[in-house]
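Peer 1: got a predicted model here, sequence first, then my questions.
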Amino acid sequence: MIDALRRRPVIDLTAALPPSLTPTNIVDLGCGSGQLSRMLAAHWPQADVLAVDNSPAMLRWAAETPSRVRYLQADLAGWRPHWPADLVISAGGLHRVADHDRLFPELLQSLAAGGVLAIAMPRPQDQPAHRLLLETAAGGPWADRLAGALTAMPRHAAQDYYDWLAPQAASVELWETGYFHAVDSDVPLLQWLHQAALAPVMDRLSGPDLDGFLTAYRRRLEGAYPQHSSGSMLIPTGWLFIVAQARNTAAIRQTPSM
């Protein structure tokens, strides 16, 4: 059930891709555990699929599932495809990267003629889970080791993304969706949260230290998301979706890989 609920933003994003799109190369940015990457590889068996993430822990987890997807560890703030890509897609990783006013136009510029930039970004900044994650990281014996690993995420209006992309795009579609997920009381809250949110912690803590952090975080979550009389917790999540298509001309600019 949890995996099905988490797939809903992915389903909504991929359903908005142009029906005529037949990519020969795909880049999945912020791939996390690789579920979207593997789905795209199965849907377009002729396409080369490169999945990129900055978390070694998430990439190790992704690689445990056999597939033909290629994985690459790279800093999403600086890495760009060094070839014109037919589809650059992201379902949850770019909301943690700064400088969207530079990042998003550069991703659009990395597309081949007629290529598509498709982004789904959660909007967790105003949710208790994100605030409590930052508080837990800063308030325990692990604070020094987690310094800089978890930072406040940028939040821009849909109009900003349109203004950044529209001058160079053939078309730009944007929409926001709010999902309300009823989670049964027998489902641990930490299991509900997307694993990518905890990836920076898992990269720096292990063993008893990681267990201690997760225990402290879980206690805070249980206070913020109380069980209701129905026996379930209703957890809201908001997402911003962007689908921009490059003009049907030569690639605007090739950006070297970093």
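Peer 2: Sure thing, it's come through. Numbers count the residues shown, from 1 in each chain.
Peer 1: switch to C-alpha atoms for all contacts and neighbour counts from now on
Peer 2: Noted.
Peer 1: tell me the contacts of the residue lying closest to residue 231 once chain neighbours are set aside?
Peer 2: Counting by Cα to Cα, 6 or more residues apart in numbering, the nearest residue to residue 231 once its immediate chain neighbours are dropped is residue 185, at 5.9 Å. Neighbour list for residue 185: 227, 231, 232, 233 [criterion: Cα atoms under 8 Å, 6 or more residues apart in numbering].
Peer 1: measure the third one to residue 3 for me?
Peer 2: Distance check for residue 232 against residue 3: by Cα to Cα, to the nearest Å, it reads 17 Å.
Peer 1: just the element for residue 112, please.
Peer 2: When elements are assigned from DSSP states H and E, residue 112 belongs to strand 111-122.
Peer 1: what does the helix or strand encompassing residue 170 contact?
Peer 2: In the assignment (DSSP H and E), residue 170 maps to strand 169-184. Outside strand 169-184, the residues within contact range by Cα under 8 Å, 6+ apart are 5, 108, 158, 162, 165-166, 192, 231-248.
Peer 1: rerun at 7 Å
Peer 2: 158, 162, 166, 231-247 (Cα atoms under 7 Å, 6 or more residues apart in numbering).
Peer 1: what's the answer for stretch 116-136, then?
Peer 2: Applying Cα under 7 Å, 6+ apart, the external contacts of stretch 116-136 come out as 13, 86-92, 94-95, 108, 150, 153, 216-217, 220-221, 224, 237-246.
Peer 1: what residues sit buried inside that stretch?
Peer 2: Across stretch 116-136, burial judged by 16 or more other Cα atoms under 10 Å covers 116-124, 129-130, 132-134, 136.
Peer 1: next up, a structure to set beside the first:
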Amino acid sequence: MPVWDDRQYLKFADERTRPARELLARVPLEAPAEVVDLGCGPGNSTALLHERWPQARLTGVDSSPEMLARARLDRPDIHWLEADIASWTPARAPDLIFANAVLQWLPDHPALLPRLFGLLAPGGVLAIQMPDNFDEPSHAWMRNLPGPWSEALQTVRQGPRVLQAGHYYDLLAPHARSVELWHTRYEHVMADAAAIVDWVKGTGLRPYLEALPASQRAAYEAAYLAALDTAYPPRSDGRRLFSFPRIFLVARR
């Protein structure tokens, strides 16, 4: 996994938190006792859970010590746990597992999602949001940018991990009381193409930059910026629309 930078990630905190708010609004629980924010990052989504259920036992789980250090600094009153999400098992069965923009980093969703669902307490909810942007220009150019870095970038994953909505339904519906799925395409208004690069440097672009020798990173980033400058053309006011699709899932046990 890449080394995360909480400051870079939080440059677009409002935009990154909006999907978490929309996912949380659809969670059909009144007063869960045990809540887990899986892949909590710097804690911006965990803060939303605390606002809604201040009496719940709330745990933020992440594999990044850098992100958890920021979370602990901002919210020392919340329990933070460093763990590998792929193998994490809770001490107590949660009423809610909330996973906002994290599971796209993990492989084998046909095994992973039923496992997470099976960890829930009876009546519990698995709530997931994942970027579905593998084929968007912002991410396709990360992988396919021609240049002397092509061989080094082959070490970064080349295939999508997010499945189509119907696959998730088929995985969980036989075991769930209800499964709700929806797909949203956000159109984020950005100042210019450089702002889009700044956004993805906090998430998807990091593994590609880290795979390159330091001597190639500046040239790669300049070529990537030029590609995005064409892929996301100026609108009538000179700004750019960063089109960002996301898939949402809420399943109740």
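Peer 2: Sure thing, it's come through. Here the structure is a predicted model, which means the values were calculated and not measured.
Peer 1: just checking, which of the contacts of stretch 116-136 of structure 1 belong to helices?
Peer 2: When those are checked against helices (DSSP state H), the matches are 13, 108, 216, 217, 220, 221, 224.
Peer 1: any idea how far residue 178 of structure 1 lies from residue 51 of structure 1?
Peer 2: Using Cα to Cα, one obtains 27 Å as the distance from residue 178 of structure 1 to residue 51 of structure 1.
Peer 1: ok, which stretches of structure 1 are strands?
Peer 2: Along structure 1, the stretches classed as strands by DSSP state E are 25-29, 48-53, 70-73, 85-91, 111-122, 169-184, 232-246.
Peer 1: residue 60 of structure 1 is nearest to which of these?
Peer 2: Between residue 60 of structure 1 and the strands of structure 1, the shortest separation by Cα to Cα is 9.4 Å, and it involves strand 70-73.
Peer 1: gap between that closest one and the chain center?
Peer 2: On the basis of Cα atoms, centre = their mean, to the nearest Å, the separation between the geometric centre of strand 70-73 of structure 1 and that of its chain is 15 Å.
Peer 1: where does it end up in structure 2?
Peer 2: Aligned using TM-score structural alignment, strand 70-73 of structure 1 spans residues 79-82 in structure 2.
Peer 1: average offset of that stretch relative to structure 1?
Peer 2: Average distance between stretch 79-82 of structure 2 and its aligned residues in structure 1, after superposition and using mean Cα distance after the TM-score superposition for structure 1, equals 2.7 Å.
Peer 1: before we move on, back to that, give me the buried entries from the contacts of stretch 116-136 of structure 1.
Peer 2: Among those, those classed as buried by neighbour count (16+ other Cα under 10 Å) are 13, 86-92, 94-95, 108, 150, 216-217, 220-221, 238-246.
Peer 1: run through who's touching the match of strand 70-73 of structure 1.
Peer 2: Taking Cα under 7 Å, 6+ apart as the criterion, the residues outside stretch 79-82 of structure 2 that touch it are 58, 59, 60, 61, 62, 63, 64, 65, 68.
Peer 1: of those residues, closest to residue 203 of structure 2?
Peer 2: Checking those against residue 203 of structure 2 with Cα to Cα, the nearest one is residue 64 at 12.6 Å.
Peer 1: so how far is residue 39 of structure 2 from the closest one?
Peer 2: As judged by Cα to Cα, residue 64 of structure 2 and residue 39 of structure 2 stand 9 Å apart.
Peer 1: likewise for residue 198 of structure 2?
Peer 2: 21 Å.
Peer 1: more neighbours: these two, which one.
Peer 2: Neighbours were counted for residue 198 of structure 2 and for residue 39 using other Cα atoms under 10 Å; residue 39 has more, 26 against 16.
Peer 1: tell me the contacts of that one?
Peer 2: For residue 39 of structure 2, the set of contacting residues under the criterion of Cα under 7 Å, 6+ apart consists of 61, 62, 99, 100, 102.
Peer 1: leaving out the residues flanking it, which one is nearest to the residue opposite residue 102 of structure 2 in structure 1 once aligned?
Peer 2: In structure 1, the residue matched to residue 102 of structure 2 (TM-score structural alignment) is residue 93. When the adjacent residues along the chain are set aside, residue 93 of structure 1 lies closest to residue 30, with 4.1 Å between them (Cα to Cα, 6+ apart).
Peer 1: having no further points to raise, I will conclude here.
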